[in-house]
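[1] with the input below, show me the fold.
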Amino acid sequence: PKPKAEKKPEAEEEEEEAPQPKPKSKLDLLPKPKMILDEWKRFYSNNDTKPTAMNWLWEHFDDEGYSFWKVEYKYNDELTKCFMTNNLISGFFNRLERARKYAFGNLLTLGEDDNNMIWGYFIVRGLEVPEEVTDAADYESFSWTHADYKDPKTRAEIEDCFAWEGPTLPRVCYDGKTFK
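    Okay, here's the model as predicted:
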């Protein structure tokens, strides 16, 4: 006859671990800013850039909660076709997804085929470039320089960059992308 099957001890009930809360960004721990970035993004999207949106930005910008950064691609001499340069910007923006809540910017493809560059400005939460940006795979391919928006020349560059046209752009704007 068959040996009796041993009774299997009932598996100890494993304690269900409560799902860990998503780690908060260091940026969420900063004091509440006076300017709400999403309000700026909506205003920028729904109004003419110059003068309407830019006037709103200068009136509401909170330099204790946000900072401006000039962003330039380090390897412009390797860029060829403008549409490929614009695709490179799109890929970079895809990798910046974690920063969407904390950043806004425009990167422009300036120039023409076989003589173009990537140039632009970003607004980021906080006074440093946050890890949500620095963790992006190709962050190191760009130089990020703190920009003094109170300087008239810098302010004019920011306005022209966000409008994708104007006399302060280093070259004619072929196309660009807005990160919002």
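[2] CA atoms for contacts and neighbours, from now on please.
    Noted.
[3] count the neighbours of Glu132 for me.
    The number of residues packed near Glu132 is 19, by other C-alpha atoms under 10 Å.
[4] that one: which element?
    Secondary structure from DSSP states H and E places Glu132 in helix 131-134.
[5] next up, for comparison:
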Amino acid sequence: MNKVGGFLQRMDLCRKYAFGKMLVVGSEPPFKVKGLWLFRGPEIPKFVMDEVYDMELYEWTKVDLSDEAQKERVNAMIEDQEPFEGEALLDAKCFK
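    Predicted structure coming up:
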């Protein structure tokens, strides 16, 4: 959970350009970190990729808004639905 807090602190430089939701899920270690990030524009800003060194530790996938399953997953993340994808929700943090 400290991993998520530190990541959000490093993301502070893009506060004007992003909204994020990070979830820590699982019932026992190792816990999984899942997130949703919305950036201004079609791509992750280059300065974020350059400055936030742990961006590359996560797998980034662009959401296909025409896919109903992906839209439901996005809604579940924003709403902190528990269980999330069948796993216990331990913590949720919002970056705005």
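[6] so what touches the helix holding Glu132 of the first structure?
    With contacts defined as C-alpha atoms under 8 Å, 6 or more residues apart in numbering, helix 131-134 of the first structure is touched by 96, 98-99, 139-140.
[7] now that helix: buried residues?
    Of all the residues in helix 131-134 of the first structure, those buried under the rule 16 or more other C-alpha atoms under 10 Å are 132-133.
[8] using the three-state scheme, assign the residue positioned nearest the centre of the second structure.
    Geometric centre of the second structure, nearest residue: Gly35, 2.0 Å, by C-alpha atoms, centre = their mean. Under DSSP: H, G, I helix; E, B strand; the rest coil, Gly35 of the second structure falls in the strand class.
[9] in the first structure, which spans are helices?
    Taking DSSP state H as the criterion, the first structure carries its helices at 37-46, 54-60, 82-95, 131-134, 152-163.
[10] TSV for those helices, including distance to Tyr174 of the first structure?
    Below are the helices of the first structure laid out as TSV (distance: least, C-alpha to C-alpha, whole Å):
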stretch	distance to Tyr174 of the first structure
helix 37-46	20
helix 54-60	22
helix 82-95	7
helix 131-134	25
helix 152-163	12
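[11] ok now stretch 63-80 of the second structure, how far from the chain's centre?
    Computed by C-alpha atoms, centre = their mean, to the nearest Å, the chain-centroid distance of stretch 63-80 of the second structure equals 12 Å.
[12] residues in the first structure aligned with that stretch?
    Using TM-score structural alignment, stretch 63-80 of the second structure corresponds to residues 147-164 of the first structure.
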